[in-house]
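In: quick one: sequence plus predicted model below, questions after.
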Amino acid sequence: MAISVHRLSPVILRRAQWARDPQKHIISTKIGREIRKELNLGLSKNTPSKEVECCETQSSRDQYALCLPLLYRHVDISIHNAKGLFRSLHCDCMVDGRNPDRYLLPYEAEKLQFRQEAFIDAIIRTPSLGALVLSLTWTYQWYEEKGMKMDKTPQMMWTAFKLLDRVRSLDICSFNWELVRVVPPPLFPVATSIRIGGKMTYAFFRAMISSPETVVSLDLDNPQGFGQMRDGLDEEGEAPRPSSPENISFHQETEDSQQIPVLRHPGAMRGHLNPLIGRFIKLKHLSIRTVGQDDSASEYWSEPREKERYMEISNFLKSVRLTLTTLVFEQGNEAELDPRPRCRADPLEVGIQKGRPMDTYFLSYVLPALVEGPWPKLKMLFICGVGGRPREWQSRANVHFRDWEPEDPAILESAEDCLRIALNHEVQLSWEAEFRRPFYLQLWD
């Protein structure tokens, strides 16, 4: 005779039942091993030896059905949340775990690829498994170069992700090295918590945040965009972008009639928030982390583009001010400067630099939006990386250190005082000059 699942201990059975209830606590897959151990023990004690094989088969089926919600509820096939610093691909420096330039040892890349492809296969082979996934943490990578290509096509990945239609929590970071020409469909329609970062196409960003009306918590973790002429390929199969950032930087960035980005320069994303303005009707928690410009003469930054980017952040903040309870804004620069193509024709000639451009943009665009308000539900505002010092930089052609003067402390103090007065006295405000974690700027395609 087979051992009924009702013969499992009440503790084990209750944990398994919790896994089927999305309102219960997070359940560890360790419970699956506990169930297996108890089932085997029950079989050995209660089943004649000649019936053990038959009973094991039936009990395995029962165990499998019982454990499925435990095994698929929280899927984490990622590497981007690793703590510490790692070697860079492009230069002799260290980067943090969420930097797409992070070097992966061969066995690390192979292990990640194997696990992701196995998951994709399982979901496509048994679509009903997709409904069991409520939380997804995923490091996205795709290589089109020969010898570095994943066995599965991008379309298979999107097909599998399309079946994950009950995911509530999404943490995704793109480690892509190349612009993938398969445009993903809208995904994760009921996600309430989204964290997104890394280097990606603008279509990728839109696909991950396809239903902003359901989002309660949004973490924009320094998303970087590829340089692109437009999304995907046209009917003739022409290349979707010029061959290098130097070429594309001479073209003006464009949007379509719905403000969706079309032609885009590489680097910190711009224009990705405009189509979402007014659609985050339930947003309570917002975190915006972005790399910023600290060198006025840098050939890697465009002043007009940066002004437009900070203006976009300002407009987005205004659109969610009535519902937010917590807001984090952090800006910073790279710990090291790696060699990369420049994205504007000629660097500016400046004498003594005063302050940092990123602080000027914050004070000119973001601060007025914060002061203007109102913020009827805001409880906590954290500002980080405004008023700090620029890093020392060096060019590959020659080493140069220019004179730098800090921003007038009175200006920063006045800005903070003005913000404190504008906010409700119950709002907890924290303003720090230095950023807490290294940032990165991605211009390589």
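Out: In hand now; what should we look at?
In: use CA for all of it now, contacts and neighbours both
Out: OK.
In: now the strands for the stretch 301-445 of the chain?
Out: 326-332, 353-354, 380-384, 404-405, 428-432 (DSSP state E, counting those that start in this stretch).
In: you'd agree residue 186 is up against residue 210?
Out: Yes: the pair residue 186 / residue 210 is scored as a contact, 5.2 Å apart, by CA atoms under 8 Å.
In: list the residues that contact both of these two?
Out: Between them, residue 186 and residue 210 share no contacting residue under CA atoms under 8 Å, 6 or more residues apart in numbering.
In: need the strands of the stretch 301-445 of the chain in TSV (columns: mean neighbour count).
Out: Below are these laid out as TSV (neighbours: other CA atoms under 10 Å):
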stretch	mean neighbour count
strand 326-332	22
strand 353-354	16
strand 380-384	18
strand 404-405	13
strand 428-432	14
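In: out of these, flag the one nearest residue 303.
Out: strand 353-354 (14.8 Å; CA to CA).
In: and of the strands of the stretch 301-445 of the chain, who's closest to residue 259?
Out: Nearest of the strands of the stretch 301-445 of the chain (CA to CA): strand 326-332, 24.1 Å.
In: quick one, that closest one and strand 380-384 angle?
Out: 0 degrees (axes from the mean of the first three to the mean of the last three CA atoms, to 10 degrees).
In: which outside residues touch strand 326-332?
Out: Contacts for strand 326-332 (CA under 8 Å, 6+ apart): 284-292, 358, 378-386, 434-435, 438-439.
In: the structure to be compared is supplied as follows:
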Amino acid sequence: MAPILSPDILVLVFEHLSTHLDYVTLCNAGLASREWRSLSLPALPRHVDVSSHNNGRQREWEYPVYYPVVNAEDSWEYRQPNLIKRQRAFIRLLVEQPKLARHVHALAWTLIWQNIVGEVGPEEIERADEGLADLDRRTWDVFASPTNVRYLDLASLHTLKVPESEYVRQNPAVLFPGVTDLRLLGWTHRGLVRSIFSSIDATKLRSLRLDYLNDEGSLPDGRPMSDDTNDEHSPLHRHGSLGSRQSQIISPELQERQETGQAFIFPGPMWYPMHLLTTPTARPLSSLKHLQVKIPRVHHYTDTRLYETIFHATADLVSKASATLMTLVIVLGEHDNIYKPKGPGQCGTTHMRHVHEYVPFYVRSAAAFLGYVLRALDAHAYPRLETLTFKGFTIIEQASERDAAQANLDETWELIKSSRWYNKAGGFTKVPSVDHRRIYHGCDEYRQDLRGFGDTWETS
């Protein structure tokens, strides 16, 4: 058949196989002859999916009673055994044949940054984590080469110990300039986010999904902040009154000092992408049709300014895309314990802290976020908005009289009832969104040496 079909026809056939993700047939076709191999090879990397975060249910924690909803996890026993092998195979392919990079149009990738040799068992776990291999250190070179990628789904779920490697944060300044459909998930460093958003053309961005993004935090010298350092120095900012006149956001002046290494960046929900898209100098979002923002569940040990800032920044982003938005999805992760009464054997002190400290904080957070977004929706026309989805605000309906008074829910309910979007959304407080993801508080490292920073943390 090879001599009968013209090269143009064969290319169309191979592209069809690639579009339908029939890589088995595509690979077999490449084995038919040298001509077929040369013609089929460009179609092979057209749609690349070497990820572990889109596989549906995975065994995250071996406690199904407490963690019934399972999410993608970085640990070696929870992801496909061949994931890193497949990632390295793709890296090797583009290193050896860099011309193929221009044929990559869609890329789904889970950043792991961990060296797994073969399929390891429990008895081999101690020697499985061996740092980065030489091929792993070509990742950024390869990521910089596919300039025609239109669809990018990038997750950062790597282990808490490996990010000490400097290479993890040495990403190129320009990444994926052709992207029009973008999804980012997990916790990552600002340098990677900055490179992506400064490279893409915001006027051509059609779809944006920011799913449970967390800022890993960093010291002024660029080192990732450890959970121990965060725990010691962030209490100063843990007791803000969300949504009130006394609440605070990360000011432009503090943002500037963070960017120039004159301030600490505390771990928490990442507002940075919204900031990059809504600054006065940012390009208009003139093509953005689909926006999805999922915020990790709030945590009472996290700097409350981060929540206030991401709530405010999300509303700004919604406002900026008002002329073109067709679908809007807003999700706030909920703690499952807000639905659980005190169980037998549960510590009374823990239960009382939950009732009198944690739940009021969850109520204030949900009310503040919903208030920001509803004000943004009511301030503009949104002529093309067809689908509106809200999840994770059920605690507003369930709040006790005391919690409702503390959170000033009367004002929130006035916003809800007066909103012209209430019927289209099917109610803003009806759909739960229980989130079992671990709250990221910093990398797994003990007390860090902060000599030389003086009292910088106090002004951060």
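Out: On my side now, so go ahead. Predicted, not measured: the structure shown is a model, and the values here were computed from it.
In: ok, back up a step: just the ones of the contacts of strand 326-332 of the first structure in helices?
Out: residue 358 (DSSP state H).
In: now, of the contacts of strand 326-332 of the first structure, which are buried?
Out: 284-292, 358, 378-381, 383-386, 434-435, 438-439 (16 or more other CA atoms under 10 Å).
In: where does stretch 47-54 of the second structure end up in the first structure?
Out: Mapping stretch 47-54 of the second structure onto the first structure (TM-score structural alignment) gives residues 74-81.
In: ranges for the strands of the stretch 101-250 of the second structure?
Out: 106-111, 151-156, 181-188, 207-215.
In: what helix or strand is the closest residue to residue 30 of the second structure other than its chain neighbours on?
Out: Using CA to CA, 6 or more residues apart in numbering and skipping residues adjacent in sequence, the residue nearest residue 30 of the second structure is residue 37, 3.9 Å away. Under the criterion of DSSP states H and E, residue 37 of the second structure resides in helix 34-40.
In: what helices and strands are in contact with that helix?
Out: Judged by 3 or more CA pairs under 8 Å, 6 or more residues apart in numbering; DSSP states H and E, the packing partners of helix 34-40 of the second structure are helix 7-19, helix 23-30.
In: out of those, nearest to residue 257 of the second structure?
Out: The nearest among these, by CA to CA, is helix 7-19 at 46.0 Å.
In: which parts of the closest one are buried?
Out: 10, 11, 14, 15, 17, 18.
In: now stretch 367-379 of the first structure
Out: 367, 368, 369, 370, 371, 375, 377, 378, 379.
In: so how far is residue 318 of the first structure from the second one?
Out: Distance of residue 368 of the first structure to residue 318 of the first structure, computed by CA to CA, to the nearest Å: 10 Å.
In: cool, and the last one?
Out: Applying CA to CA, the value for residue 379 of the first structure to residue 318 of the first structure is 16 Å.
In: switch the strands of the stretch 301-445 of the first structure over to CSV; also include distance to residue 176 of the first structure.
Out: As requested, these are exported to CSV (distance: least, CA to CA, whole Å):
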stretch, distance to residue 176 of the first structure
strand 326-332, 22
strand 353-354, 35
strand 380-384, 28
strand 404-405, 36
strand 428-432, 32
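In: who wins for proximity to residue 178 of the first structure among those strands?
Out: That would be, of the strands of the stretch 301-445 of the first structure and by CA to CA, strand 326-332, which comes in at 25.1 Å.
In: out of the helices and strands packed on helix 34-40 of the second structure, which gets nearest to residue 207 of the second structure?
Out: From these, taking CA to CA, the stretch that ends up closest is helix 7-19, at 19.9 Å.
In: quick one: contacts of that closest one?
Out: Residues contacting helix 7-19 of the second structure (CA under 8 Å, 6+ apart): 23, 25, 26, 36, 39, 40, 43, 44, 46, 47.
In: one step back: just put the helices and strands packed on helix 34-40 of the second structure in TSV and tack on distance to residue 348 of the second structure.
Out: Below are those laid out as TSV (distance: least, CA to CA, whole Å):
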stretch	distance to residue 348 of the second structure
helix 7-19	57
helix 23-30	57
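In: nearest to residue 189 of the second structure, of those?
Out: helix 7-19 (32.6 Å).
In: what angle do that closest one and helix 23-30 make?
Out: Using the same axes, to 10 degrees: helix 7-19 of the second structure against helix 23-30 is 150 degrees.
In: how far off centre is helix 7-19 of the second structure?
Out: 34 Å (CA atoms, centre = their mean, to the nearest Å).
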